[in-house]
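Asks: dropping the sequence and predicted coords here.
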Amino acid sequence: MPRPHLRRRLAAGVLALATTAATLTLAPTAAEAVVLPNNFKSVGYMPSWSGNVNSIQYGKLTHINYAFVLPNGDGSLRPVENPGKLSSLVSLGHANNVKVSIAVGGWNDGDDSAFEALAANSSTRTAFVNNLIAFVNQYNLDGVDMDWEYPDPGASANNYTLLMQQLGSALHSRGKLLTAAVVSEGYYVDGVPTAVFGSVDWLNIMAYDGGSPHANYDWSIASVNRWKSRGLPAAKAVLGVPFYSRPGYYTYSALVGMDPANANRDCTTVGGAQQCYNGVPTVKRKTQWAMANAGGMMNWELSQDTTGSTSLVSATLL
């Protein structure tokens, strides 16, 4: 997830499309399942520390990831924050035909030492997998979203592969999902070996916190194409978009609250500094590209969106 000090800040939800032949229509009512062409995904993150589960636009999502639960180096899990919120999210999600997964890890101030330790030997890998299966069963979840964001190329990447293969087998044999959040570019891309692609249902590509300005259209599309060029099937490539600005990390809803016209911009000035983000036109444009070239849309994160005509989740209703 978004990096500097953002384990406590930023998750995502986008899209809802219904199609009849080649015609896309607007979203279903809250209690109906979102019908997306070609199994297209609309993935949103809901953080434990922000947002109200009653405010989520469930009718515009197919999947929600609750962020985060953290591991220990011995394969055990730390207590999840706001477990009552998670339980409510699962109940409301399922009532609206939305699948809910637990996101494991996150930015966590860049500290992935627990992942490194637990993935390094078979006994702690097995303990971690068993503990996650128990967690999924306890909360009636639909899967796991692995957010070990920065496995290093080499031994760490090999351990990541072994972990994901074992976790994927355990989840898939139980009819559950395994997804993962991955970086957009750079050194850590090779920390996720291509051998992992067969073990996941899809990858949530964090196409933000990069480019100039951050998450601009061309850079974001190039991020997804980079993963596809490594052999990731288009159907497993989910394009992530930010609901916040850089460099100040203003939420999209705060920016629109300052000036409703900001909904149709990608940059605005706040306190004398330029803040750049994705407004409605850019999110629509990215969605159009993803509909033809990827497997879905993801954003970080649901509590940062607006409601009504300026909503970025709604902006993906093409």
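Replies: Received, thanks. Residues are numbered from 1 along each chain as shown.
Asks: drop to CA atoms for contacts and neighbour counts, all remaining ones
Replies: Fine.
Asks: give me the nearest residue to L171, chain neighbours excluded.
Replies: L177 (6.2 Å; C-alpha to C-alpha, 6 or more residues apart in numbering).
Asks: and that neighbour, what does it touch?
Replies: Applying C-alpha atoms under 8 Å, 6 or more residues apart in numbering, one finds that L177 lies in contact with 101, 142-144, 168, 171, 200-201.
Asks: next, M146: secondary structure please.
Replies: Classification of M146 using DSSP: H, G, I helix; E, B strand; the rest coil returns strand.
Asks: hang on, it packs against G168?
Replies: No - counting by C-alpha atoms under 8 Å, M146 sits too far from G168 to count as a contact (10.5 Å).
Asks: what do those two both touch?
Replies: Shared contacts of M146 and G168 (C-alpha under 8 Å, 6+ apart): L178.
Asks: ranges for the strands of the stretch 151-300 of the chain?
Replies: In the stretch 151-300 of the chain, the strands defined using DSSP state E, counting those that start in this stretch lie at 177-182, 202-205, 237-242, 267-270, 273-276, 296-300.
Asks: okay, one more to line up with it:
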Amino acid sequence: MKTSLPSHKLLAHKFIRAFVLCLPLYALAACDNKTSEFLDDIWDGDEDAVCEEDFTSVDFKQIAYWSISDEETLDDIDFTKLTHVIYNKIGVESDGDLILPTGDDLDEFEELIDTAHNSGIYAMASIGNASDSAFNSIAGNTTALNNFINNVENLIKDYDLDGIDINWQFPTTDAEGDLFEDLVKEVSDLATDQGVLFSYVVDSGEDDDATDQGVQEDALGYPDFVNVMALNTTDNDDLHSSLEDAQDAITYWTNRCVVKNKIVLAIPVYSQGDAVLDFNDIVSDDLDNACVDEAINVEGPNGNTYDNINYNGIVTVIAKTEYAQTNAGGVILNAINQDYVEDTDYSLLNTMYLQSIYQSNAICD
């Protein structure tokens, strides 16, 4: 298993390394400065963590977020091709109250859970808002935090959930990192008591300083898995969420000593560029669009035509899933209700599933 060395052992290891460099007597004067540099780096946390070799087994996860949409999608999705589905998402107030779906939306939430259980997979719910201000308030107030935990417990019991996902996007400072750790510890304890799963979202680590501060080492010990939102990243090319971006994200978290089985790679089911379109809309316009990552003259559902659309097509989803099979513990579609469902051959869910059982989707060959 990959873990960081205890801090006192890490300190000793690095001090010895610094000292050995300076053993020759004639170099002892210069050694003082070198040793000081190493110690400064250690205290500042600038040195990379030392990870043990990862011998943990991998239970490869095929997960998807599902959101209530204008079109009914529950009957069109083959949930047996997943291991987990996560309802995205339940809102939260700064006092710890949850904002549950109502009316028809509540009916669909309950139907999703029933459908998942009937398909033999885990049904989880994600909790979060577009802004992280509520989580900051909750984690910084004991009364709000206790109220939040009680409400999450009731949510699990009332709807027979198999797990909770915390969608705090994203803590980025030391102060937020402390609050994030406090929150996820309490949710982790609750999940353990209730016998359910616990996950949370993390970013790609593209801004590694911010991510280092926001998700601190102790916080990484609490979840069963982390959903790595390698989405909208363009650090290596002009395409959003490219294969290389995904590889870099997995490498970042591996270097943070997160074991492979805990790393779940997020795959987008939407475009960037001139418009944010569902994969379903892109492929409905032209089936050939399913096999590439860029398309032009794409007519959206509003009747407008867009150029410069880029997204993850079937070939890239195969490559990402294949890479995750070797280097991570699973993949997750960010919004399965945006997938193309008219023909299974052109579905990203089906593509991800086939690769997970080592059968490639050959529609693009």
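Replies: Here it is on my side, so go on. Keep in mind that what you see is a predicted model, and the values were worked out from it rather than measured.
Asks: looking at the contacts of L177 of the first structure, which is nearest A237 of the first structure?
Replies: Nearest to A237 of the first structure among the contacts of L177 of the first structure, counting by C-alpha to C-alpha, is D201 at 9.5 Å.
Asks: just the helices in the first structure please.
Replies: Ranges of helices in the first structure, per DSSP state H, are 83-95, 113-119, 122-138, 155-172, 217-229, 252-258, 280-293, 312-315.
Asks: work out the gap between the first one and the centre of the chain.
Replies: Here the centre of mass of C-alpha atoms in helix 83-95 of the first structure, compared against the chain's by C-alpha atoms, centre = their mean, to the nearest Å, lies 18 Å away.
Asks: cool, and the fifth one?
Replies: Using C-alpha atoms, centre = their mean, the distance from the centre of helix 217-229 of the first structure to the centre of the chain it belongs to is 16 Å.
Asks: packing partners of it?
Replies: strand 237-242, helix 280-293 (3 or more C-alpha pairs under 8 Å, 6 or more residues apart in numbering; DSSP states H and E).
Asks: so which other helices or strands are in contact with the last one?
Replies: When contacts are defined as 3+ C-alpha pairs under 8 Å, 6+ apart, helix 280-293 of the first structure packs onto helix 217-229, strand 237-242, strand 296-300, helix 312-315.
Asks: kindly report the same for the first one.
Replies: Taking 3+ C-alpha pairs under 8 Å, 6+ apart as the contact definition, the neighbouring helices and strands of strand 237-242 of the first structure are strand 202-205, helix 217-229, helix 280-293, strand 296-300.
Asks: could you tell me where the last one falls in the second structure?
Replies: Meaning strand 296-300 of the first structure. Aligned by TM-score structural alignment, strand 296-300 of the first structure corresponds to residues 330-334 of the second structure.
Asks: kindly provide the distance from Y252 of the first structure to D147 of the first structure.
Replies: Distance from Y252 of the first structure to D147 of the first structure, counting by C-alpha to C-alpha, to the nearest Å: 23 Å.
Asks: go on, Y66 of the first structure?
Replies: Relative to D147 of the first structure, and taking C-alpha to C-alpha, Y66 of the first structure is found at 11 Å.
Asks: shared neighbours, the two?
Replies: A103.
Asks: am I right that F197 of the first structure is in contact with L232?
Replies: Yes - contact criterion C-alpha under 8 Å: F197 of the first structure and L232 qualify, at 6.2 Å.
Asks: burial measure for S123 of the first structure, as a count.
Replies: 13 (other C-alpha atoms under 10 Å).
Asks: typo on my end, it should be N297 of the second structure
Replies: For N297 of the second structure, using other C-alpha under 10 Å, the count is 14.
Asks: isn't it right up against N289?
Replies: No - taking contacts as C-alpha under 8 Å, N297 of the second structure lies outside contact range of N289: 10.7 Å.
Asks: only the buried residues of stretch 75-91 of the second structure, if you could.
Replies: Across stretch 75-91 of the second structure, burial judged by 16 or more other C-alpha atoms under 10 Å covers 77, 79, 81-91.
Asks: how about stretch 185-204 of the second structure?
Replies: 185-188, 190-191, 196-204.
Asks: stretch 206-214 of the second structure now?
Replies: 206, 210-214.
Asks: now find how far off-centre the match of strand 296-300 of the first structure is within its chain.
Replies: Centroid displacement of stretch 330-334 of the second structure relative to its chain, using C-alpha atoms, centre = their mean, is 8 Å.
Asks: which residues touch it?
Replies: 59-66, 227, 261, 263-269, 321, 324, 349, 352.
Asks: likewise for stretch 158-172 of the first structure?
Replies: Residues outside stretch 158-172 of the first structure that contact it (C-alpha under 8 Å, 6+ apart): 119-120, 125-126, 129, 133, 143, 151, 177-178, 191-193, 195-196, 199-200.
Asks: try stretch 297-313 of the second structure
Replies: Against stretch 297-313 of the second structure from outside (C-alpha under 8 Å, 6+ apart): 239-242, 267-275, 277, 279, 281-282, 285-286, 289-296, 348.
Asks: buried ones among those?
Replies: Taking 16+ other C-alpha under 10 Å as the criterion, what is buried in the contacts of stretch 297-313 of the second structure is 239-242, 267-273, 275, 277, 279, 281-282, 289-291, 293-295, 348.
Asks: quick one: map D114 of the second structure onto the first structure.
Replies: Using TM-score structural alignment, the equivalent of D114 of the second structure in the first structure is S91.
Asks: just R256 of the second structure next, same as before
Replies: For R256 of the second structure, the aligned residue in the first structure is R230 (criterion: TM-score structural alignment).
Asks: how much space between its match and V241 of the first structure?
Replies: R230 of the first structure sits 21 Å away from V241 of the first structure, going by C-alpha to C-alpha.
Asks: could you report the distance from S101 of the first structure to A254 of the first structure?
Replies: Per C-alpha to C-alpha, S101 of the first structure is found 27 Å from A254 of the first structure.
Asks: ok, D190 of the first structure next?
Replies: Distance from D190 of the first structure to A254 of the first structure, counting by C-alpha to C-alpha: 36 Å.
Asks: in the first structure, what range does the one helix or strand L28 of the second structure maps to match?
Replies: Assigned by DSSP states H and E, L28 of the second structure belongs to helix 28-44. Aligned by TM-score structural alignment, helix 28-44 of the second structure corresponds to no residues of the first structure.
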